[in-house]
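Student: have a look; sequence and predicted model below, questions after that.
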Amino acid sequence: MELGYAAAGLLVGFIVGLTGVGGGSLMTPILLWFGISPSTAVGTDLLYAAITKAGGVTVHNKQNHVDWAITGWMAAGSVPAALVTLWALSALHLSSHVLDSVFKLVLGVALLLTAVAILLKPYLMRWLHRDNIAQSDDPVVPKVVPTVLIGLGLGVLVTLSSIGAGALGTLALFLLYPKLPTARLVGTEIAHAIPLTLVAYLGHASMGNIHYLLVANLLMGSLPGIWMGSKLTRQLTDSWLRVALAVMLMVIGSKLVY
């Protein structure tokens, strides 16, 4: 079984390295397929995401690809939202069966939203003529209220599903800050995802929803997978893979919801 987890990590890592999407949205459903309970799958994926994104933000920060002001305002919404969501889960004293049902439902909704975001992003970029917009590495003035609201929504969604910080967060930032260079947009969202996933992970850990050995096996496969996918980005077109990924997420999400 450990070999199977490492192979799953390799596959997910490769897709993430090639397309930049698909981390949590693929990993959590795969863990469910392996028979892991929804609560443990969500908690385990949050720790996995926090570790993998920590390495990514180091690289982005060195290249000045993180807008820390926007990151801070998003975290000002997402971290308190995550804490309140965790508190509510604990205070309601729900049975494990009810908790798993909640996680499955929110996970299904998150997968459907992620699939839509993956499909819409290329068209929105062309519609807004993003490549023709003057971009620079200068800081962008944060739009405080909508940025905090985006963080708030992501805080609830990620805490309950481990999904949304990547595709949905990036798309939201893209629409809110069209002049933010793509590299800084991605780096900013990765930086924001670290405190969010870390806080959500700690809350799930307090509820016993983490499988630490499983995380280690996933990382053994995903780290080389990300490296391989990144190396092949220029040789392979990812347009067909994005469509296939979106369709797969829609099928899985629909099954979990209905």
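Tutor: Structure received.

Student: for the rest of this, base every contact and every neighbour count on C-alpha atoms.
Tutor: Will do.

Student: number of residues surrounding residue 37?
Tutor: 17 (other CA atoms under 10 Å).

Student: can you tell me the closest non-neighbouring residue to it?
Tutor: Once flanking residues are discounted, residue 37 sits nearest to residue 100: 7.0 Å by CA to CA, 6 or more residues apart in numbering.

Student: how many residues are close by the one you found?
Tutor: By other CA under 10 Å, 17 other residues sit near residue 100.

Student: what helix or strand is it located in?
Tutor: helix 96-127 (DSSP states H and E).

Student: packing partners of that helix?
Tutor: helix 38-62, helix 144-161, helix 167-176, helix 239-257 (3 or more CA pairs under 8 Å, 6 or more residues apart in numbering; DSSP states H and E).

Student: now render those helices as CSV, adding mean neighbour count and distance to residue 127.
Tutor: Converted to CSV, the helices and strands packed on helix 96-127 look like this (neighbours: other CA atoms under 10 Å; distance: least, CA to CA, whole Å):
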stretch, mean neighbour count, distance to residue 127
helix 38-62, 21, 27
helix 144-161, 23, 22
helix 167-176, 20, 11
helix 239-257, 17, 17
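
Student: try this one side by side with the last:
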Amino acid sequence: MDLSFVASGFAVGLLVGMTGVGGGSLMTPLLTLLFGVSPAVAVGTDLAFASLTKGVGTFTHRMRGTVHWEIVRRLCLGALPAALIASLFLKHFGTLNKDIGQVIRYMIAGSVLLTVVALLFKRKMLAWITAHPERQLQGRALVIATVVSGAVLGTLVTISSIGAGAIGATLLVMLYPRLTSAEVAGTDIAYAVPLTAIAAVGHWWLGSINWSLLLTLLIGSLPGITIGAYAARAVPERLLRGLLALTLVAVAAKLVS
């Protein structure tokens, strides 16, 4: 067992537990840049990791009644077909192809930057939408916007493994500002389970999941998430998110260099 992977899983789990940011925006760039794992294998392994961990989270939120299943259904209407189409695209062009690998690196970098925007401006965007209730979508327009958002997230997640966490939560806040924080988290995690599962199956079909690496990362990340959740109370959230945003910007720059 490679202890460096265990340590990396622990570090990512710790940050996820402290900030709530999805592990994909941290784990996938880490595997690609630090350990030289091919972008396709990094994405596939992280998706399998996410489908397992988010499944546990969904069970907890379901027991607490913090999942809006109608919103989950709308997101899945867009996300699941998009994930299947993106998997077929990767199969057709070949995930291990050098040019496709570079495209995946750019997609990861773009998704990381979107995560930074979500981290830094989520509260300001929520304040704006709350102050302008006339701009809030209603009825059929809201349903269509939710399905389209799901399709965008499904494509991002399948190709880069990033998007179901901070980006998805930010979109939910913008579309459904009346949801509580717990309901946003529960709904975001619940729709991500079938999405990451389908995307992971697609990458298993493509041969881009490293199962031994997945197990090693889980061994480190599960205790890391638990410790991080407790440590979050002692560290200012604004400081944590600012440092994380700076780190992610540096990661994105390195990915495209």
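Tutor: Okay, I see it. Note that the structure is a prediction, hence the values are computed from the model and not measured.

Student: just to revisit the earlier point, and the residue nearest to residue 37 of the first structure, how far from residue 171 of the first structure?
Tutor: Per CA to CA, to the nearest Å, residue 100 of the first structure is found 28 Å from residue 171 of the first structure.

Student: do residue 142 of the first structure as well
Tutor: 16 Å.

Student: what is the orientation angle of the helix or strand where residue 8 of the first structure lies with helix 38-62?
Tutor: Using DSSP H and E, residue 8 of the first structure sits in helix 2-19. In terms of direction (axes from the mean of the first three to the mean of the last three CA atoms, to 10 degrees), helix 2-19 of the first structure departs from helix 38-62 by 40 degrees.

Student: residues of stretch 7-15 of the first structure that come out buried?
Tutor: Residues 7, 8, 9, 10, 11, 12, 13, 14, 15 are the ones in stretch 7-15 of the first structure that count as buried (16 or more other CA atoms under 10 Å).

Student: try stretch 108-121 of the first structure
Tutor: Neighbour counts over stretch 108-121 of the first structure (16+ other CA under 10 Å) mark 108-119, 121 as buried.

Student: residue 145 of the first structure -> the second structure?
Tutor: Mapped onto the second structure by TM-score structural alignment, residue 145 of the first structure lines up with residue 144.

Student: of all the helices and strands packed on helix 96-127 of the first structure, which lies closest to residue 232 of the first structure?
Tutor: helix 239-257 (13.1 Å; CA to CA).

Student: so which elements touch that closest one?
Tutor: helix 23-33, helix 96-127.

Student: map residue 121 of the second structure onto the first structure.
Tutor: Per TM-score structural alignment, residue 121 of the second structure is aligned with residue 120.

Student: quickly note the distance from that match to residue 32 of the first structure.
Tutor: In terms of CA to CA, residue 120 of the first structure sits 27 Å off from residue 32 of the first structure.

Student: likewise for residue 2 of the first structure?
Tutor: 15 Å.

Student: what does residue 204 of the first structure give?
Tutor: 17 Å.

Student: okay, those two: which has more neighbours?
Tutor: residue 204 (24 against 16).

Student: pretty sure the more buried one contacts residue 43?
Tutor: Yes. Using CA atoms under 8 Å, residue 204 of the first structure is in contact with residue 43, at 5.4 Å.

Student: what is in contact with those two at once?
Tutor: residue 210 (CA atoms under 8 Å, 6 or more residues apart in numbering).

Student: give me the buried positions along whichever helix or strand residue 201 of the second structure is part of.
Tutor: Here residue 201 of the second structure sits within helix 181-206, counting by DSSP H and E. Across helix 181-206 of the second structure, burial judged by 16+ other CA under 10 Å covers 183-204, 206.

Student: after superposition, how close is it to the first structure?
Tutor: Here the mean offset of helix 181-206 of the second structure against the first structure after fitting is 0.6 Å, by mean CA distance after the TM-score superposition for the first structure.
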